[in-house]
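Chemist: sequence-free structure coming up:
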């Protein structure tokens, strides 16, 4: 259930970069449009927590992510990859009960599914640095 919910979270975070809707509207639209059957198979508590958390801490997350981009600016990162990085960085730094390696593995799998072939390694590298260097600074 959590794996699919992560994908939904990434899709909604991506959509939030493309339009002005708030989180609640995005979630409602997602399930009303063509995914109503997914609602009961979705961890709605996790979805709401992660979407609101990423939204509330977006500037902080982007600052952390950019710190670990080698020869890149955050504006150059594709919106899909940025959505994956924001989601997983939030999980790693702010959510209890989710092992870092699970967040990273799932992010890499989502990148392989939704982005290009090099994105998995890119996502893995950035998140691994964040997990090892930012966690110790809390």
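Modeler: Structure received. If you're wondering where the values come from, they're calculated on a predicted model, not measured in any experiment.

Chemist: every contact and neighbour count from this point should use C-alpha atoms.
Modeler: Fine.

Chemist: residues in contact with the residue of the chain positioned farthest from its centre?
Modeler: In the chain, the residue that sits farthest from the middle, by C-alpha atoms, centre = their mean, is residue 37; the gap is 22.7 Å. By C-alpha atoms under 8 Å, 6 or more residues apart in numbering, the contact list for residue 37 reads residue 31.

Chemist: put this beside the first:
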């Protein structure tokens, strides 16, 4: 399956994290069909595993970036789906150098269009674009 499907699965796991406060590999192993992971290949499962194992230690840094780039929106007020999408995108931008930033942003916008409110993609695009314009990492 495609990296897009793997991103959707990773976003669902990060959504779960935003609700429960835990990011658990068991979710992926016990309910792969519910997460859309039942048809992912080895490379995409490695991508998801990278996020599952790496994100918890980077959450504070990533949330700090979201907070400092979301004008007049506190982290608690951001919709959980949007938060999961932003966390995923920023994890890719910061720690997955093999993925072009433009691809990450485009995929984040598509996830927001598919899973979030009607205009959430504009918020996601604006926050990520603003972060990169204002000193985000160069790739």
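Modeler: Nice, thanks for sending it over. Since the structure is predicted, the reported quantities are computational estimates derived from the model, not experimental observations.

Chemist: quick one: TM-score?
Modeler: The TM-score (TM-score structural alignment, normalised by the length of structure 1) is 0.88; 138 aligned residues with a C-alpha RMSD of 2.3 Å.

Chemist: could you measure from the residue farthest from the centre of structure 1 over to residue 63 of structure 1?
Modeler: Separation of residue 37 of structure 1 from residue 63 of structure 1 (C-alpha to C-alpha, to the nearest Å): 37 Å.

Chemist: report the contact partners of the most centrally placed residue in structure 2.
Modeler: Structure 2 has residue 88 as the residue nearest its centroid, 1.6 Å off, counting by C-alpha atoms, centre = their mean. By C-alpha under 8 Å, 6+ apart, residue 88 of structure 2 lies in contact with 10-11, 14, 51.

Chemist: again, but for residue 129 of structure 2
Modeler: Contacts of residue 129 of structure 2 by C-alpha under 8 Å, 6+ apart are residue 105.

Chemist: against structure 1, where does the helix or strand hosting it fall?
Modeler: Residue 129 of structure 2 belongs to helix 120-133 when assigned by DSSP states H and E. Counting by TM-score structural alignment, helix 120-133 of structure 2 pairs with residues 119-132 of structure 1.

Chemist: which of the residues in that stretch are buried?
Modeler: For stretch 119-132 of structure 1, burial by neighbour count (16 or more other C-alpha atoms under 10 Å) applies to 119-120, 122-128, 130-131.

Chemist: ok, of these, which one's closest to residue 103 of structure 1?
Modeler: Taking C-alpha to C-alpha as the measure, residue 103 of structure 1 lies nearest residue 127 of the buried residues of stretch 119-132 of structure 1, at 8.7 Å.

Chemist: please name the residues that touch that closest one.
Modeler: Counting by C-alpha under 8 Å, 6+ apart, residue 127 of structure 1 makes contact with 85, 88-89, 104.

Chemist: so what's residue 27 of structure 2 up against?
Modeler: Neighbours of residue 27 of structure 2 in contact, by C-alpha under 8 Å, 6+ apart: residue 13.

Chemist: what element comes up after the helix or strand hosting it heading to the C-terminus?
Modeler: Taking DSSP H and E as the definition, one finds residue 27 of structure 2 inside helix 25-30. Next helix or strand after helix 25-30 of structure 2 toward the C-terminus (DSSP H and E): helix 32-35.

Chemist: got the buried residues for that following helix?
Modeler: Buried-residue list, helix 32-35 of structure 2, by 16+ other C-alpha under 10 Å: residue 35.

Chemist: so which bits of the helix or strand following that helix are buried?
Modeler: As assigned by DSSP H and E, the chain's next helix or strand after helix 32-35 of structure 2 is helix 42-69. By neighbour count with 16+ other C-alpha under 10 Å, helix 42-69 of structure 2 contains the buried residues 44-45, 47-48, 51-52, 55, 58, 62-63, 65-67, 69.

Chemist: mean deviation of helix 42-69 of structure 2 from structure 1?
Modeler: Mean deviation of helix 42-69 of structure 2 relative to structure 1 after superposition (mean C-alpha distance after the TM-score superposition for structure 1): 1.4 Å.

Chemist: having no further points to raise, I will conclude here.
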